[in-house]
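[1] this one's sequence-less:
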């Protein structure tokens, strides 16, 4: 079993700063992100955003616990990497592009090495279902939340 990777892109009828502010509010992301169940912020950066957080996510076949470190490039990107957790490695990102006229293109991506034990649960078609499940909920959740306000 190799890495699970993918990216999902959506166009959002909202300004880039609004999209960034929603995506950067890591502590409240479980309300809209779908697969993220719980966040406990351990450290904050100089702007008050989550720098390190323990998270619990629904990976469809198992709940996965990770400690993530976040970096921000306002308003265009957010990156996170796993410091420790249930998977061997994890890197994720949001990339936001200002399309003008208060429209934003948002791309949500993940690269996950599930490791040997979790990898045994993710064989064949289940791997594709898990990848689609993880990617789709975040991108669609950001779109729905940004367009509601």
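    That came in fine, so what should we check first? As the structure is a prediction and not an experimental result, all values here were calculated from the model.
[2] rest of the way, CA atoms for contacts and neighbours
    Will do.
[3] and stretch 27-47, end to end?
    Length of stretch 27-47, first residue to last, Cα to Cα, to the nearest Å: 14 Å.
[4] you'd agree residue 72 is in a helix?
    No: going by DSSP: H, G, I helix; E, B strand; the rest coil, the assignment for residue 72 is strand, not a helix.
[5] residue contacts, it?
    By Cα atoms under 8 Å, 6 or more residues apart in numbering, the contact list for residue 72 reads 24, 78-79.
[6] ditto for residue 54
    Per Cα under 8 Å, 6+ apart, neighbours of residue 54: 39-42, 65-68.
[7] got CSV for those residues, with distance to residue 11 too?
    Below are these laid out as CSV (distance: Cα to Cα, whole Å):
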residue, distance to residue 11
39, 26
40, 29
41, 29
42, 32
65, 30
66, 29
67, 29
68, 27
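[8] how about the residues you listed, which pair is most distant?
    The largest separation in those, counting by Cα to Cα, is between 42 and 65 at 14.3 Å.
[9] now residue 106: closest residue in space, sequence neighbours ignored.
    The shortest distance from residue 106 to any non-neighbouring residue, by Cα to Cα, 6 or more residues apart in numbering, is to residue 96 (4.6 Å).
[10] ok, second structure coming up, stack it against the first:
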């Protein structure tokens, strides 16, 4: 089967600590992800580790959970059920200007007959990157909104 691999990045004018707190809280994605990604909270944890969500996207649904947290550098997420299975992670890099470069990487495998077939005829990695640019931009708007509330 075709693996689904992608890495998408975006630069934010905020320190890594501020961005990390949003990314580590996957149940919180429901409040800032684009509306067509329906997020359902399955399990919320105080420390964000092993929090679980279900996401319905254009290609089907999947469930994922946080598996490792390394403040303020990385958040690891495992896709454990649905149309894809595998690993993903957020990397946060503090830049010299005080900004943060955020990258989201996926290393997934299509799961199920339908998704396996679709993955052979459509470049799902490119489709994921196209859709995920909107997620990264929504994160920017969400951070701007939080900053405005603090001011």
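    Cool, the structure landed. These numbers come from a predicted model, not from an experiment.
[11] ranges for the strands of the second structure?
    All strands of the second structure, identified by DSSP state E, fall at 4-12, 38-43, 52-57, 60-70, 74-82, 84-94, 100-110.
[12] give me the aligned partner of residue 145 of the first structure over in the second structure.
    Mapped onto the second structure by TM-score structural alignment, residue 145 of the first structure lines up with residue 142.
[13] show me what contacts that match?
    Residue 142 of the second structure neighbours (Cα under 8 Å, 6+ apart): residue 32.
[14] ok, now how distant is it from residue 46 of the second structure?
    22 Å.
[15] also residue 136 of the second structure?
    In terms of Cα to Cα, residue 136 of the second structure sits 25 Å off from residue 46 of the second structure.
[16] in PyMOL, how would I select the buried members of the contacts of residue 72 of the first structure?
    A single PyMOL command is used to select the members of the contacts of residue 72 of the first structure judged buried by 16 or more other Cα atoms under 10 Å:
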select buried, resi 24+78+79
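[17] counting neighbours, go ahead and name the busier of residue 136 and residue 46 of the second structure.
    Per other Cα atoms under 10 Å, whichever of residue 136 of the second structure and residue 46 has more neighbours is residue 136, with 21 against 8.
[18] run a quick neighbour tally on the residue nearest to residue 94 of the second structure when sequence neighbours are not counted.
    The spatial neighbour of residue 94 of the second structure that comes closest, neighbours along the chain excluded (Cα to Cα, 6+ apart), is residue 100 at 4.6 Å. Residue 100 of the second structure has 23 neighbours, counted by other Cα under 10 Å.
[19] same question, residue 72 of the second structure
    When neighbours are counted by other Cα under 10 Å, residue 72 of the second structure comes out with 19.
[20] same check, this time on residue 1 of the second structure
    Neighbour tally, residue 1 of the second structure, other Cα under 10 Å: 11.
[21] what about the residue lying closest to it once chain neighbours are set aside, how many neighbours?
    Distances taken as Cα to Cα, 6+ apart put residue 116 closest to residue 1 of the second structure, at 6.5 Å, once the chain neighbours are dropped. Residue 116 of the second structure has 17 neighbours, counted by other Cα under 10 Å.
[22] one more: residue 101 of the first structure?
    For residue 101 of the first structure, using other Cα under 10 Å, the count is 9.
[23] so what's it up against?
    Shown in contact with residue 101 of the first structure (Cα under 8 Å, 6+ apart): residue 15.
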